[in-house]
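Engineer: Sequence unavailable; structure follows:
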């Protein structure tokens, strides 16, 4: 039986943020006015990742600590490393904001580029570890219903505006089957206005071909 992977959807959304932002940074002239949009997106990504780590520390890892304290200690240390990488990027962002000369901004932009590459590499490795090691510990000790409850507690702790922004990245980053399952669950259990808002999100983010397949699967075509 296929077990529930609590990390799959959010991690795909987070990876989508990383890939998209990395490309945007590579294409950005940090001495030009349009660099502001890249900096704003980078700040949002860093905040999303920092909050995601806090959610895991608060709502997931305590359930594993009594079963595998060594693994939890390792993952918490990973989160500390991630936080330091984040702070390095925020320091460079602040330096870029106060720089007044184009050559200064370009030089700091290069620092941001390399620092974000480090951030990406570390987080891709870390998320793989969670899905290849931590997830199996959750499956070993908890039922899918209990794992869903952990996820529900996380969702309840997230402000609606932040949750919707994260969900948009997830919608962009998951496959048709996953979109269909997500929307189908909402259609069955969420208020009608919530389902409608997420269906609109799918219409905004998916290609016409993908949207048609999803609507057919949902019997909405």
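Structural biologist: Sure thing, it's come through. Small disclaimer: the values here were computed from a predicted structure and weren't measured. Numbering: from 1, shown residues only.
Engineer: Going by C-alpha atoms from here, please, whenever you check contacts or count neighbours.
Structural biologist: Noted.
Engineer: Just after the helix ranked longest in the chain, pick out the following helix or strand.
Structural biologist: In the chain, assigned by DSSP state H, the helix with the most residues is helix 69-98. For helix 69-98, the following helix or strand on the C-terminal side (DSSP states H and E) is helix 102-129.
Engineer: ok, second structure coming up, stack it against the first:
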């Protein structure tokens, strides 16, 4: 049976949304000031989300890692320096882009695109370190009960809306079987009378074909959610 992985699902969601954001920024119409402003705002929202995610890891995961495997924890700390610089650089570009003059906007957009991709480069290295250094270290030194306690503490710290947002960010990037497993566990945690509405809410960011597959995998008709 697979061991509990504290990183995999959330990291898959982050990768998918970072790549989509890079395409959006790169392909945007620099003559459309309103669209440029929205793209800049999405970049700032992403850096805010990534910082919040790092705070969650620092609170719930990395103290246990540092206690059990200080060398693995040191490897993650080294990644933070490059990552922090890339986050700050993207923030600067995103804040400057909406104020660029029409003539300067094409180059400002490309500078934003480059800054975003520099962050993605740094962030991918960070995710790789967590997935290939930190998680194996936790598997070596911790039992599944300890890893489950970490997940439980994090989930308990989230409001219902924050938990739903976490699922919305993650579910579209997961394989169908994993998506169904997450959805099944989520629905099982609410009263039976709320199960349909809960499934309808958590599947809100899925593409139509993903949503249809989820309901098929769970063995319920999509109309069940509307009862």
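Structural biologist: Nice, thanks for sending it over. All values derive from a computational prediction rather than experimental measurement.
Engineer: hmm, back to that, tell me roughly how far the longest helix of the first structure lies from the second structure on average.
Structural biologist: Its aligned residues in the second structure lie a mean 1.6 Å from helix 69-98 of the first structure after superposition (mean C-alpha distance after the TM-score superposition for the first structure).
Engineer: Give me the helices and strands touching that helix, please.
Structural biologist: Secondary-structure packing of helix 69-98 of the first structure (3 or more C-alpha pairs under 8 Å, 6 or more residues apart in numbering; DSSP states H and E): helix 35-55, helix 61-65, helix 102-129.
Engineer: of all these, which lies closest to residue 196 of the first structure?
Structural biologist: helix 35-55 (24.7 Å; C-alpha to C-alpha).
Engineer: what sits up against that closest one?
Structural biologist: 14, 17-18, 21, 24-25, 28-29, 79, 83, 86, 90, 93, 154, 166 (C-alpha atoms under 8 Å, 6 or more residues apart in numbering).
Engineer: rerun that using 7 Å as the cut-off
Structural biologist: Helix 35-55 of the first structure is contacted by residues 17, 21, 24-25, 28-29, 79, 83, 86, 154 when judged by C-alpha atoms under 7 Å, 6 or more residues apart in numbering.
Engineer: and that helix, which residues are buried?
Structural biologist: Buried residues in helix 35-55 of the first structure, counted by 16 or more other C-alpha atoms under 10 Å: 35, 38-39, 41-42, 45-46, 48-49, 52-53, 55.
Engineer: What's the separation between the residue lying farthest from the centre of the second structure and residue 109 of the second structure?
Structural biologist: For the second structure, the largest distance from the centre (C-alpha atoms, centre = their mean) belongs to residue 103, which lies 34.9 Å off. Residue 103 of the second structure sits 11 Å away from residue 109 of the second structure, going by C-alpha to C-alpha, to the nearest Å.
Engineer: again, but for residue 217 of the second structure
Structural biologist: According to C-alpha to C-alpha, residue 217 of the second structure stands 42 Å off from residue 109 of the second structure.
Engineer: Among the two, which residue is more densely surrounded?
Structural biologist: residue 109 (26 against 15; other C-alpha atoms under 10 Å).
Engineer: for that one, what are its contacts?
Structural biologist: 30, 97.
Engineer: The one 5 residues further on too?
Structural biologist: The neighbourhood of residue 114 of the second structure, defined by C-alpha under 7 Å, 6+ apart, contains no residues.
Engineer: just residue 210 of the first structure next, same as before
Structural biologist: Taking C-alpha under 7 Å, 6+ apart, we find residue 210 of the first structure in contact with residue 176.
Engineer: what kind of secondary structure is it in?
Structural biologist: Under DSSP: H, G, I helix; E, B strand; the rest coil, residue 210 of the first structure falls in the helix class.
Engineer: any idea how far it is from residue 197 of the first structure?
Structural biologist: Look at residue 210 of the first structure and residue 197 of the first structure: by C-alpha to C-alpha, they are 18 Å apart.
Engineer: what helices or strands is the host helix or strand of residue 136 of the first structure leaning on?
Structural biologist: Secondary structure assignment for residue 136 of the first structure, by DSSP H and E: helix 135-141. For helix 135-141 of the first structure, there is no helix or strand it packs on, judged by 3 or more C-alpha pairs under 7 Å, 6 or more residues apart in numbering; DSSP states H and E.
Engineer: mind running it again at 10 Å?
Structural biologist: Applying 3 or more C-alpha pairs under 10 Å, 6 or more residues apart in numbering; DSSP states H and E, we find helix 135-141 of the first structure packed against helix 61-65, helix 144-157.
Engineer: out of these, deepest packed?
Structural biologist: Of all these, helix 61-65 has the most neighbours on average by mean count of other C-alpha atoms under 10 Å, namely a mean of 16.
Engineer: That one vs the second structure, average distance?
Structural biologist: Helix 61-65 of the first structure: mean distance to aligned residues in the second structure after superposition is 0.9 Å, counting by mean C-alpha distance after the TM-score superposition for the first structure.
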